[in-house]
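>>> sequence plus the predicted model coming up.
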Amino acid sequence: MSVRYGAVETAYIPNNDDEYIFEEHFRENSEKIEPTFHERTWWDVVVESFLIVYLLITAANNGMIMGYSAVLLPQLKAVNGSLHIDDEMGSWIASINSASIPVGALLSGIFMNYCGRKGALLIYAAMVALGWVFILSAHNCTVVLIGRFIGGIATSLGMVPGQVYIAEIAHQKKRGSYGSISFIGLSFGILLVYILGSVLQWRIVAGLSIILPIVSAVMLLYLPESPVWYIRKGKIDKAMKACLWFRRNYDEAEEEIDELINRVNREKIEREISTQSTLSILCSRQVIKPFIIMNTFIMFQSLSGVYLFVFYAVEIIDKIGDIGFNNFFVSVVTAAVRLLFTIIATILFAFVGRRPMALISLIGTFVAAFVLGTTLYFAENPNSYVLATCLLCYISANTIGLLILPGMMLGEIFPAKVRALSGSISFSMFSLFNFVFAKMYPLLIQYLRFYGLFWFFGASAFLGTIYIYVALPETKGKTLHEIEDYFMANNLFWITRNKSSKETQRLLS
């Protein structure tokens, strides 16, 4: 059986009750709420504002989880603390949330499929709150570790469904801008937890951190489920109603539902006639090449100390010397600078290519880290202004590219067939690198000292600069098909690409 929606005739998909919903039913039920505007309306502004606030709050949850160890560890290591830990336990508390991220990444796909995007995000909010409850009520280090482990699961449990949900419900022209908001929210969450930790006891900080996931869950209750998920489950009527809620325009919603139905039908046909297994696609040139490039980029991101500083900010600031201010206050300043440069970076990405931003970030990180390490090595009592300037330059440089770019490029560099799977694997690799590096922190300090640690950051950024210059392709302004064509071409590195090939010419044009 087929049904005509608008100008497109498609194979009709029955809902779960095998009932068939016709176009007249949609028109009859949508006329009451459809203001037939094709221009931007007040409802568009309300929905967009609501989504932006929701995105900021959700990303801030993850930022608070990541940054909490920086304010927790100094308080737990204090002699008069309610719990006392050594460096070994501190490294576990800082790193264990990264170790649990792959678990959440695996569960997120299951929850998205069976519970929907909205259901998965509600589970995420509950998991975030549960992790904070464990920490709030902890009377020994084991319970703190459990809370941090749950928080790590929640981080990835919300990140993937959140990106998928926003991509599926946002207007096509707004999807790119929504992606950058998550990084701003992440930096804001780190700043917020640093501020709270600088003036409050760690249990109180954990208790206050429960507020954000509750607020995000309440906001989510007012949003419909993704129309894409409804279509894939055969619930065409609910998909139309959800789409009408977001678009408030029947013609636009009808066209979008047409496209979604056709896309799902095409995917089913392609799966039926395809002779390629998922494993064979993952092992193909067009996947292996971007996979190696992105995960090497992620490795240099970790080795350059981007997230290690987030995990141990207060402790590192305390050990590098007297900057002239309270260590907690300086950590708040570094987080504020990170937030500022995250906003600057999201603006610059609209005008500057990925490669220039990555190279500027890596070179800046190399210079700032090298100067800071050299200052710590040669100066017995280094000038506080020099230390503060080098430290803020280091934070600014790695934020403007290293912090943001790998996450941005994961959604555009892999082929559509395995984009979600490849992205999940790369995200798991990201968490593995951060776990190992954060766990090795006491060992690194023992053998390298703090001047050596920053030399290590600088050396990693320098090697990363060479690699990115040689291998990273420019993807700004290119379609996903053009990027796929580039990786299918016979080239190994970006600088040795065949500039005369048809695929490369199209990518360069």
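Nice, I can see it. Residues are numbered from 1 along each chain as shown.
>>> going by C-alpha atoms from here, please, whenever you check contacts or count neighbours.
Noted.
>>> spatially nearest residue to residue 27, not counting backbone neighbours?
residue 250 (7.8 Å; Cα to Cα, 6 or more residues apart in numbering).
>>> and what of residue 54?
Nearest non-adjacent residue to residue 54 (Cα to Cα, 6+ apart): residue 216, at 6.2 Å.
>>> now residue 163
residue 179 (7.6 Å).
>>> which outside residues touch the one helix or strand that neighbour maps to?
Taking DSSP states H and E as the definition, one finds residue 179 inside helix 175-199. By Cα atoms under 8 Å, 6 or more residues apart in numbering, the residues outside helix 175-199 that reach it are 52, 55-64, 66-68, 70-72, 163, 166-167, 205, 310, 328-329, 331-332, 335-336, 338-339, 342-343, 346, 404, 408.
>>> how close does residue 141 get to residue 418?
Residue 141 is 40 Å from residue 418, where distance means Cα to Cα, to the nearest Å.
>>> what about the residue nearest to residue 163, neighbour count?
Counted with other Cα atoms under 10 Å, the neighbours of residue 179 add up to 18.
>>> which elements pack onto the helix or strand hosting residue 145?
In this assignment (DSSP H and E), residue 145 forms part of helix 141-169. Judged by 3 or more Cα pairs under 8 Å, 6 or more residues apart in numbering; DSSP states H and E, helix 141-169 is in contact with helix 42-77, helix 87-99, helix 101-136, helix 175-199, helix 227-232.
>>> second one coming, line it up with the first:
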Amino acid sequence: MAGKKTKRNRAYFNQLLAGIAMGISACGMTFAMNFPTFGVPSMEKDDSFSTSPDDLRLIGSIVPAGAMVGNFLAGMLVDNIGRKMTMMAGAVLCLIAYVLLACAPSVALALVSRAVSGVAASLAAIGGMIYTTEIVHPKVRDRIGSVSGILANLGMLIAFMSGSVVEWRGMAWIGVALSLPFFFILMYLQESPNYLIKKGRRDEARQVLLNYRESATEAIKEYEELLQATNKASKSTASPKDLFSAPYITPLLTCLILQIAQQLTGITGITNKAVTIFSMLGTSIDPAYCTVMIAIVSMITAVLTSEINARFERKPTLLVSTVFMAMAQVCVGFFLLAKSSGGPLGEWADANSILALGSVLFFYIAFGAGLGPMPWIYMGEGIPSKIRGPASAISMTLSMLSIFVVLQLFDPLIEYFGFHYCLMILAVASSSATFLALSIMLETKGKTVSQIDKHYLDLEKKRN
């Protein structure tokens, strides 16, 4: 009995460590994405570092551009050198990028380092998402997956807290420190059994499952299911045409629409402008502290989201959170509109600015429970193995392209429409895109990789 308990604990620890590795990579990505909130203003004030407004805008937005390059590389690498080695390449590049940034003597090198950090983040993220989906059992996936969400939001918190006390070079050295644990944990982890079977290394795949499952019976059963699914998939090799043909076009489209919907919320631009937003709302709390509150609330939401995902299906969770998120955006937009209008309405807005702060925080809570994690959850759970590598790369590329476009257009949109109307427009746009995704989205909660693969292989047979 004691031996079975030890085996179960060891298996859970191995899966948890995989989740932590994915979480640290997500932490690094959110740190890089939120670096501009305090890092760019710090660069602007640095007399020893000459920059122009265009330089600063590019430094803030070039990470997604680098990530787009990383997406294409990751799409090839995950199936050629493996999921683990793809993540390892990302870890090494991340270390190099932050050392370069910390020591950058010029804007040119700072831009290179930020672009490389985007490539690194993408390699780690795509490799990690595929890896955790394949190695973590569905019955513990929700709770272990919550570790990634918590650590991702920790990256935001670290960026905000460090940015409020150290200058931008100090933030870069903190980025180096965040990269080291990821590298060392990866050295302990074993390769994905799915990849090993595809490469004909069946004995290794079987041993990995024995190490990562609670019992030998469970491991052997999953090994046989995986072997059968892989053999079926190998008889029908994926081609570029398959990605855009039924039935595989549906999961790909779902993932792409979810990524667009996520960025149509304006989350990246809103976060980068958080200090400005809180200043406009006129809260009595220091705007810098308000940004830290956002990160703390997001971390708490990530913990609660693990329970939500464990109890409820994906589609209802996404629907409810989207409605609440849109309501929060409209409320903040109304407060800003009331404040700018002056008169009795403006006085009311000034007297109730704490409600506006609550609406902003509620927006982050709703985002963290739904559209924040859902594109990544669905990318891991809903895309069949046959197209997972290229589909994940395309999805991540669209995500990074969307972030890049949002960051470039956010200021012009605010100048044209005003912050208040901009928030309301984004609420309508993101909600519409989410409802479209929900109309074609497959429910994936509790389903194994083999079950998802079988579902689409059966649909493919019916079509043929």
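Ah, there it is. These numbers come from a predicted model, not from an experiment.
>>> so what's residue 197 of structure 2 closest to, chain neighbours aside?
Residue 197 of structure 2 sits nearest to residue 205 (Cα to Cα, 6+ apart), 6.1 Å away.
>>> over to residue 206 of structure 2?
In space, residue 206 of structure 2 is closest to residue 223, 6.2 Å off (Cα to Cα, 6+ apart).
>>> about what we covered before: and the helices and strands packed on helix 141-169 of structure 1 as CSV, adding distance to residue 154 of structure 1?
Listed next are those as CSV, based on distance: least, Cα to Cα, whole Å:
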stretch, distance to residue 154 of structure 1
helix 42-77, 8
helix 87-99, 9
helix 101-136, 5
helix 175-199, 14
helix 227-232, 21
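>>> tell me which of those helices sits nearest to residue 365 of structure 1.
Closest to residue 365 of structure 1 of those, according to Cα to Cα: helix 175-199, at 18.0 Å.
>>> and whatever helix or strand comes next after that closest one with helix 175-199, angle?
Downstream of helix 175-199 of structure 1, the next assigned helix or strand under DSSP H and E is helix 202-209. Angle, helix 202-209 of structure 1 to helix 175-199, by axes from the mean of the first three to the mean of the last three Cα atoms, to 10 degrees: 150 degrees.
>>> what does helix 202-209 of structure 1 correspond to over in structure 2?
Using TM-score structural alignment, the residues of structure 2 aligned to helix 202-209 of structure 1 are 168-175.
>>> contacts for that stretch, please.
Contact partners of stretch 168-175 of structure 2, identified using Cα under 8 Å, 6+ apart, comprise 28, 31-32, 35, 38-40, 42-43, 95, 98-99, 101-103, 159, 162-163.
>>> aligned to the residue nearest to residue 163 of structure 1, what sits in structure 2?
In structure 2, residue 179 of structure 1 lands on residue 145 (TM-score structural alignment).
>>> just residue 102 of structure 1 next, same as before
Residue pairing (TM-score structural alignment): residue 102 of structure 1 is matched to residue 68 of structure 2.
>>> and residue 285 of structure 2, how close does it get to residue 278 of structure 2?
Applying Cα to Cα to residue 285 of structure 2 and residue 278 of structure 2 gives a distance of 9 Å.
>>> these two - which one has more neighbours?
Between residue 285 of structure 2 and residue 278, counting by other Cα under 10 Å, residue 278 is the more crowded of the two (22 against 12).
>>> does that one touch residue 289 like I think?
No - the criterion here is Cα atoms under 8 Å, and residue 278 of structure 2 misses it with residue 289 at 9.8 Å.
>>> what's the mean deviation for the helix holding residue 179 of structure 1 versus structure 2?
For helix 175-199 of structure 1, the mean distance to aligned residues of structure 2 following superposition is 2.1 Å (mean Cα distance after the TM-score superposition for structure 1).
>>> tell me the angle of that helix relative to helix 141-169?
160 degrees.
>>> what's the closest residue to residue 105 of structure 1 other than its chain neighbours in contact with, if anything?
Residue nearest to residue 105 of structure 1 in three dimensions, not counting chain neighbours: residue 156, with 5.2 Å by Cα to Cα, 6+ apart. By Cα under 8 Å, 6+ apart, the residues touching residue 156 of structure 1 are 101-102, 104-105, 108.
>>> could you do residue 197 of structure 2 as well?
205, 227, 230.
>>> among the residues you listed, who's most crowded?
Result: residue 205 is most packed of the contacts of residue 197 of structure 2 (other Cα under 10 Å), 24 neighbours.
>>> I'd say that residue and residue 192 touch.
Yes - in this structure, residue 205 of structure 2 is within contact of residue 192 by Cα under 8 Å, at 7.4 Å.
>>> distance check, the corresponding residue of structure 2 for residue 340 of structure 1 against residue 82 of structure 2.
Taking TM-score structural alignment, residue 340 of structure 1 has residue 300 as its aligned residue in structure 2. Going from residue 300 of structure 2 to residue 82 of structure 2 by Cα to Cα gives 34 Å.
>>> if anything else comes up later, I'll come back, but that's it for now.
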